[in-house]
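Colleague: Sequence and predicted structure, then a few things I'm wondering about:
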Amino acid sequence: MLKPLNDRIVLEVVEQEQMSAGGLVLTTAAKEKPQNGTVVAVGAGYILDNGNKMPLTVQIGDQVVFEKQAGHTVNYEGKDYLVLREKDIIAVIE
């Protein structure tokens, strides 16, 4: 499994079928980048100025909403993941 460093998080992006206003299913090319994902791995946390680490707020299994242009897509063992920083997460879905 991918192990993110410091304040980085690995997400499995939730693909959602999208429909146009007219009821047509949009193709992959016409869709906007998904904004929801499931946390599959978290880094050790932020490194503070004094050298201590502050743990991340999100945990493995959390459903989150993230910024549209956030992170980098990584293909690992044939599956795409998104690696981003915790600051790019907007909310946790409860």
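Modeller: Alright, I've got the coordinates. Residues are numbered from 1 along each chain as shown.
Colleague: going forward, measure contacts and count neighbours with C-alpha atoms only.
Modeller: Noted.
Colleague: Give me the residue at the spatial middle of the protein.
Modeller: A centroid search over the chain (Cα atoms, centre = their mean) returns L11, at 3.9 Å, as the residue closest to the centre.
Colleague: tell me which element that residue is part of?
Modeller: In this structure, L11 is located in strand 8-13 according to DSSP states H and E.
Colleague: after that strand comes which helix or strand?
Modeller: Beyond strand 8-13 on the C-terminal side, the first helix or strand identified by DSSP H and E is strand 36-42.
Colleague: ok, structure two:
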Amino acid sequence: MTFRPLHDRVAIRRLEGEDRSKGGIIIPDTAKEKPQEGEVIAVGPGGRDEAGKLIPIGLKPGDIVLFGKWSGTEVKIDGQDLLIMKESDVMGIVDEVKVTAKAA
């Protein structure tokens, strides 16, 4: 990708939602809610404090994040639908927890 956000902004690609409900009912595209989870594609260099010092962003490309339902601005870049939002609009990073079986 040739796009790099400015300041404390990040570019996020929404992850696809579920096609079926927990009960097994197939949900049509028109009834699906927009997912609030996405993958960070690109990050800016960071914001500046009152003294002009650069404050780096705590996200990196590849992070899976949660964000608000109405956060960000939807744009289309290189044929991809992306969200551009400030780092402060991201609620958190989703870490995958590896489950290991205990020995009996």
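Modeller: Cool, the structure landed. Here the structure is a predicted model, which means the values were calculated and not measured.
Colleague: What would you report as the TM-score here?
Modeller: The pair, once superposed, lands on a TM-score of 0.90 when counted by TM-score structural alignment, normalised by the length of the first structure; 94 aligned residues with a Cα RMSD of 1.4 Å.
Colleague: name the helices or strands packed onto the strand holding L11 of the first structure?
Modeller: Applying 3 or more Cα pairs under 8 Å, 6 or more residues apart in numbering; DSSP states H and E, one finds that strand 8-13 of the first structure makes contact with strand 36-42, strand 79-85.
Colleague: Superpose on the second structure and give me the mean offset of it.
Modeller: After superposition onto the second structure, the average distance of strand 8-13 of the first structure to its aligned residues comes to 0.7 Å, using mean Cα distance after the TM-score superposition for the first structure.
Colleague: can you list contacts of that strand?
Modeller: Contacts of strand 8-13 of the first structure with the rest of the structure, by Cα atoms under 8 Å, 6 or more residues apart in numbering, involve 2-4, 34-43, 45, 80-86.
Colleague: re earlier: nearest spatial neighbour of the residue nearest to the centre of the first structure, chain-adjacent residues omitted?
Modeller: Nearest-residue entry for L11 of the first structure: V39, 4.6 Å, with adjacent residues in sequence omitted and distances by Cα to Cα, 6 or more residues apart in numbering.
Colleague: Who are the contact partners of that neighbour?
Modeller: Under the criterion of Cα under 8 Å, 6+ apart, the contact partners of V39 of the first structure comprise 9-12, 58-64.
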